[in-house]
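Engineer: heads up, no residue letters with this:
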């Protein structure tokens, strides 16, 4: 009788353990998936920043043309939300900064992406 009572006390323990393990595995899977989505979004932001910089640093380019090129690239690729493209150009250098929000898969874990690149401005140099 004592042995039958012990078996009844443990009934359902395996189900609870199974749910805890499955919950932990799902959380790990979602975190890995969120990392992959962030890595992709970072590459999209890099591509947009590279296009913006190429347009702004061209011989006849401007900061406005760089921002337009960056926004156009972001709209084509379309994986970031709340994006901003800021391009600055001086006499010798140009820089492009792209920021945006990544799709949130894990609750309470907002993910943002910021990419800033800089390069020289093309200049006309007369040959000697």
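Structural biologist: Thanks, I have the structure now. Quick caveat: nothing in here was measured; it's all calculated off a predicted structure. Residues are numbered from 1 along each chain as shown.
Engineer: please make it C-alpha for all contacts and neighbour counts, starting now.
Structural biologist: Will do.
Engineer: check the secondary structure at residue 82 for me.
Structural biologist: At residue 82 the chain is in strand, as set by DSSP: H, G, I helix; E, B strand; the rest coil.
Engineer: same deal with residue 98?
Structural biologist: strand.
Engineer: how about it, what does it touch?
Structural biologist: By Cα atoms under 8 Å, 6 or more residues apart in numbering, the residues touching residue 98 are 45-46, 48-49, 70, 83-86, 113-116.
Engineer: can I get these in CSV with distance to residue 4, secondary structure and neighbour count?
Structural biologist: Shown next, in CSV, are the contacts of residue 98 (distance: Cα to Cα, whole Å; DSSP: H, G, I helix; E, B strand; the rest coil; neighbours: other Cα atoms under 10 Å):
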residue, distance to residue 4, secondary structure, neighbour count
45, 64, helix, 28
46, 65, helix, 22
48, 68, helix, 29
49, 70, helix, 32
70, 72, helix, 31
83, 64, strand, 19
84, 67, strand, 17
85, 70, strand, 23
86, 72, strand, 19
113, 59, strand, 19
114, 62, strand, 17
115, 65, strand, 19
116, 68, strand, 17
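Engineer: comparison target, given below:
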């Protein structure tokens, strides 16, 4: 018959030997999910940043295109200036289109965000801004 004190010691020793390598197995199971979540957060951040760059370029292009006696070409040029300065590798393959009907101007900037996954072209980004064309008016008309 085992003494109560010896039984507790025996049980703790047996349990300790039984758990060896448990942490390594747990890390092997959990680590891929942690890595995947980290990559997803970084990819989402890069997509959001590319959207902000596209929106900034669209807004700047709109400001230039809607100015008094400005043309859509002025808006396109200004949007390209902003993209060349700010986009870097964050917004790739971008394009700018400016449309005007004489009353309103719309500037649309499209491209793709940089991808963390090799071989994948990235997430598509498209932002636009629109506003009325500035014009000279006579008070009271």
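Structural biologist: Good, I have the coordinates. On a predicted model such as this, the values are computed, not experimentally measured, just so you know.
Engineer: quick TM-score on the pair, please.
Structural biologist: Superposed pair, TM-score by TM-score structural alignment, normalised by the length of structure 1: 0.84. Supporting alignment: 122 aligned residues with a Cα RMSD of 2.2 Å.
Engineer: related to what we said a few turns ago, farthest-apart pair in the contacts of residue 98 of structure 1, please.
Structural biologist: With Cα to Cα as the measure, no two of the contacts of residue 98 of structure 1 lie farther apart than 70 and 113, at 14.7 Å.
Engineer: tell me where structure 2 has helices.
Structural biologist: Listed in chain order, the helices found in structure 2 under DSSP state H are 4-18, 22-65, 72-86.
Engineer: mind listing what's buried along the last one?
Structural biologist: In this case it means helix 72-86 of structure 2. Residues of helix 72-86 of structure 2 classed as buried: 72, 74-80, 82-83, 86 (neighbour count, 16 or more other Cα atoms under 10 Å).
Engineer: map residue 70 of structure 1 onto structure 2.
Structural biologist: The equivalent of residue 70 of structure 1 in structure 2 is residue 79 (alignment by TM-score structural alignment).
Engineer: which of the helices of structure 2 sits most buried?
Structural biologist: Across the helices of structure 2, the average number of neighbours (mean count of other Cα atoms under 10 Å) peaks for helix 72-86, which reaches a mean of 19.
Engineer: how big is the offset of it relative to structure 1?
Structural biologist: Here the mean offset of helix 72-86 of structure 2 against structure 1 after fitting is 0.6 Å, by mean Cα distance after the TM-score superposition for structure 1.
Engineer: quick one: list the elements packing against that helix.
Structural biologist: Using 3 or more Cα pairs under 8 Å, 6 or more residues apart in numbering; DSSP states H and E, the elements in contact with helix 72-86 of structure 2 are helix 22-65, strand 91-100, strand 104-113.
Engineer: so for structure 2, the centremost residue is which one?
Structural biologist: In structure 2, the centroid-proximal residue (Cα atoms, centre = their mean) is residue 47; its distance is 1.7 Å.
Engineer: and that one, what pairs with it in structure 1?
Structural biologist: Aligned by TM-score structural alignment, residue 47 of structure 2 pairs with residue 38 of structure 1.
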